[in-house]
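*Asks:* All I have is the shape, not the residue letters:
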C-alpha cells in the first residue's frame, strides 16, 4: 500500500519536473536564450544551426549522395503536431536509407519535420551568407545498425545521426508534391499530440531537383537536449512552396492555442569547425558501369552499417 503511494508520488513529481523544465522558442524563462541553463549541451561548442558563409567554407569533392527506397509509396504516413513542429513518420515495407556523399555508413530515416517563421522573412534554421528561407525541412536519420532511433540515442557517437536539411523558397504556384501534407494540416491544427494517418506519399516528394551540391559539417540537434551527435547535410538547392502553403503551416497551434510559428533556433557560433562546400560526382558517368557501381556502393554502405565485412 505505502509502496504504491510512494511510487505514485515519485511519478507525480517526475511529471511536474518534466513540465516545469519544458522548453520553448520564445524569449521567456524557458526560451532559446535559456536552453543552456536546463540542458547543458546546448551551451557546448558544436551546436546547430549555423550560417554557411562562403568565405569560411572549404571546397570538397565527394561521390554522389544516395537514397535507397525513397520513391516507394508507404503503407501509411502519420502526421503529428507535437506543439513544436509538424512531424511525419513513414510506415514502409523497405527501410529508407541515405548513404554516400562522404558519409561513412548508411543511415535509416526516422522522421521528417519542418521549421518555419511567422512571415516570409524568417523560418529556416540554417542560413546562407546571412540569407534566411521561409521554411526548412529536416530528414532525421540514424545509423542503420541500430534497430530504431531510441536505440541509436542510447549509444551516441559524434555521427550517430545524419540529418538532411532542405530549404523551401517562395514560389507563385503551389508545390503539388507537398499537397498531401499541406492538405492534412487542418486535421492537426488544434490537436497537439495526436497522431493521424494521412494519404500516403513518397518521402522523396520533399527532395529538391538537384542534390549534387550541399553543405556538410558536424553539429547538434537544434532542439534540447542539443546532443552533439549530428552529421549535417544541407542541400544547396531549395524546393518551391507557395504563400498559401506557408500560411497552412502558420495556421497550426501550440498546446495553449498560440500560433505555432518561428519554431527555429538562431544560428550558433562555428567555433573553428570545418564547414564543407561539397560538389558530388557520379562514378558511373565516368566508367559507364552504372549498375555495377550502384550495387557495390549499396553493399559496402549497408555492410559498414551493420558491421559486417565481406
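*Replies:* Now that the structure is in, tell me what you want to look at. What you see is a predicted model, and the numbers here were worked out from it, not measured in a lab.
*Asks:* When you work out contacts or count neighbours from here on, use the C-alpha atoms and nothing else.
*Replies:* Will do.
*Asks:* Which neighbouring elements make contact with the host helix or strand of residue 284?
*Replies:* In the assignment (DSSP states H and E), residue 284 maps to helix 283-287. Using 3 or more CA pairs under 8 Å, 6 or more residues apart in numbering; DSSP states H and E as the contact criterion, the neighbours of helix 283-287 among helices and strands are helix 290-305.
*Asks:* okay, now residue 193: neighbour count?
*Replies:* Burial measure for residue 193: 13 neighbouring residues, criterion other CA atoms under 10 Å.
*Asks:* does it really touch residue 80, like I thought?
*Replies:* Yes: using CA atoms under 8 Å, residue 193 and residue 80 qualify as a contacting pair, with a distance of 6.4 Å.
*Asks:* helices or strands next to the strand or helix carrying residue 279 in the packing?
*Replies:* In this structure, residue 279 sits in strand 276-281 according to DSSP H and E. Identification of packing neighbours for strand 276-281 by 3+ CA pairs under 8 Å, 6+ apart yields strand 58-63, strand 213-219.
*Asks:* which other residues reach it?
*Replies:* Taking contacts as CA atoms under 8 Å, 6 or more residues apart in numbering, the residues outside strand 276-281 that touch it are 57-65, 101, 212-217.
*Asks:* Narrow those residues to those that are buried.
*Replies:* Neighbour-count burial (16 or more other CA atoms under 10 Å) applied to the contacts of strand 276-281 gives 57, 62, 63, 64, 65, 101, 212, 213, 214, 215, 216, 217.
*Asks:* here's the one I want to compare it with:
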C-alpha cells in the first residue's frame, strides 16, 4: 500500500494544486523508454494494473441501459476559477468548494473539484478515450470527489474504486469558432501570460453552455483510474458520446504554450479493457423481452395470424370438399360401382 504522502502527491494533479510542473519522473514522450508512457508501469506500479484508463469504448460490446436523468447543481450558473498552466494541460480549479455538484445519471453524488484538457500536436488525435477506434483532437475531464468525503485527499486515501468521478467529453473540429468556448480560452491566455502561470478569480459562464447538447446525449460508464501517474484505480468514469464542436483556430490557441519536457502529445494511449463492464446509457433505449427479443407489434401479429389462418383453412376446405381425387373416385368413377349396378 502506498504511503499517505505518496497518495497525496499522486492526487495533486487531479485537485488543481500548482505542483508537478518540474516533475521529471514521467512524461508523454512516446520514444522515452525510461519515463514515457510505456515506462509508467515500471515507475508507478498501479499504472500496470488491470483497471487503467483511458480505454477504447466499443459500442457493440457495451451493455445497454436506459439513460437516467442528470441533476446538475450549479452547472447553469457563472462560477469563479483559478486557471493553471501545467505545461501538459490547462486546469481550471473551482474556487468555491461544493458549489457545483453532479448527481443523477446513475452516478451518485459528487462535488466538482476541477476540469482539465488533453490534446495532441495535430487535429487528428489528442483526446484520451477513443470511440470504436475513432480518435478526437481534444477531451475535457470534469473531476469530482464523492460528496461524503470531506476533502479530495480523504477520497484518494480511501482507495475506493468510486472515490473520484470523471465526466469526459470529446471535441470535434468544425469550420466556425464555438463562441461558448471563448471565455474559457481567454482564461487559458490569461494564465499563460503571467509569471506564475496561473490566474485566480477568473469567471466562467455556465458549464452547461460550455458542454452544449452533448450533455443530453448517450453516455458510457466504467470503472478505471487516473490517466496520469500514479494511475490510482479509484475513478468512476462517464464519457459522453456526442462531441463538442471546436474550430481549428481555437485548437491552435490551446496548443500555443511554450515547449516543455512533457513532449507535445498530452494524452495517454488507450489501455486494455480486460474483463471490465462498460455500460451504454442510451437515451433511446427500448426494453427487451426475456430472451433478447423486442416486444412485438401485437396488432400486426394478430392480423397476420388471422389472415394466414383464414386463408389456410379456406384452402384446406376447398381441397378436401371438391378437389381430392379420392372423393371423386369413390363416388362416381370406381369400376366396382359401375360394374355392380349395370354390368351384371
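*Replies:* Cool, got the structure. Everything numeric here is computed off the predicted structure, so don't read it as measured data.
*Asks:* and the strand holding residue 279 of structure 1, which residues are buried?
*Replies:* 276, 277, 278, 279, 280.
*Asks:* Mind telling me the two of those farthest from one another?
*Replies:* Distances among the buried residues of strand 276-281 of structure 1 were taken as CA to CA; the most separated pair is 276 and 280, at 12.0 Å.
*Asks:* Would you double-check that residue 273 of structure 1 falls in a helix?
*Replies:* No: when the secondary structure is assigned by DSSP: H, G, I helix; E, B strand; the rest coil, residue 273 of structure 1 falls in coil instead of a helix.
*Asks:* Aligned counterpart of it in structure 2, please.
*Replies:* In structure 2, the residue matched to residue 273 of structure 1 (TM-score structural alignment) is residue 276.
*Asks:* Tell me, how many residues neighbour that match?
*Replies:* Using other CA under 10 Å as the criterion, residue 276 of structure 2 is surrounded by 12 other residues.
*Asks:* That one: what's it in contact with?
*Replies:* Neighbouring residues of residue 276 of structure 2 by CA under 8 Å, 6+ apart: 51, 222, 223.
*Asks:* rerun at 6 Å
*Replies:* Contact partners of residue 276 of structure 2, counting by CA atoms under 6 Å, 6 or more residues apart in numbering, are absent.
*Asks:* what does residue 201 of structure 1 give?
*Replies:* residue 73.
*Asks:* Looking at structure 2, name the residue matched to it.
*Replies:* Following TM-score structural alignment, the counterpart assigned to residue 201 of structure 1 within structure 2 is residue 205.
*Asks:* host element of the residue nearest the centre of structure 1?
*Replies:* By CA atoms, centre = their mean, structure 1 has its centre lying nearest to residue 138, at 2.6 Å. With secondary structure defined by DSSP H and E, residue 138 of structure 1 is part of strand 135-143.
*Asks:* Where does stretch 135-152 of structure 1 end up in structure 2?
*Replies:* Alignment note (TM-score structural alignment): stretch 135-152 of structure 1 is matched to residues 138-155 of structure 2.
*Asks:* Make sure residue 220 of structure 2 is actually in contact with residue 241.
*Replies:* No: with contacts defined as CA atoms under 6 Å, residue 220 of structure 2 does not count as touching residue 241, sitting 7.3 Å away.
*Asks:* before we move on, back to that, format the helices and strands packed on strand 276-281 of structure 1 as a markdown table; extra columns: distance to residue 181 of structure 1.
*Replies:* Below are these laid out as a markdown table (distance: least, CA to CA, whole Å):
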| stretch | distance to residue 181 of structure 1 |
| --- | --- |
| strand 58-63 | 32 |
| strand 213-219 | 25 |
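*Asks:* What are the buried residues along stretch 22-34 of structure 1?
*Replies:* Applying a neighbour-count criterion of 16+ other CA under 10 Å, the buried positions in stretch 22-34 of structure 1 are 23, 24, 25, 30, 32, 33, 34.
*Asks:* sorry, back to before: tell me which of the helices and strands packed on strand 276-281 of structure 1 lies nearest to residue 124 of structure 1.
*Replies:* Closest approach to residue 124 of structure 1 among those (CA to CA): strand 213-219, 14.8 Å.
*Asks:* tilt between that closest one and strand 58-63?
*Replies:* Using axes from the mean of the first three to the mean of the last three CA atoms, to 10 degrees, one finds that strand 213-219 of structure 1 and strand 58-63 are set 110 degrees apart in direction.
*Asks:* Could you list every helix and strand in contact with strand 213-219 of structure 1?
*Replies:* Applying 3 or more CA pairs under 6 Å, 6 or more residues apart in numbering; DSSP states H and E, one finds that strand 213-219 of structure 1 makes contact with strand 230-235, strand 276-281.
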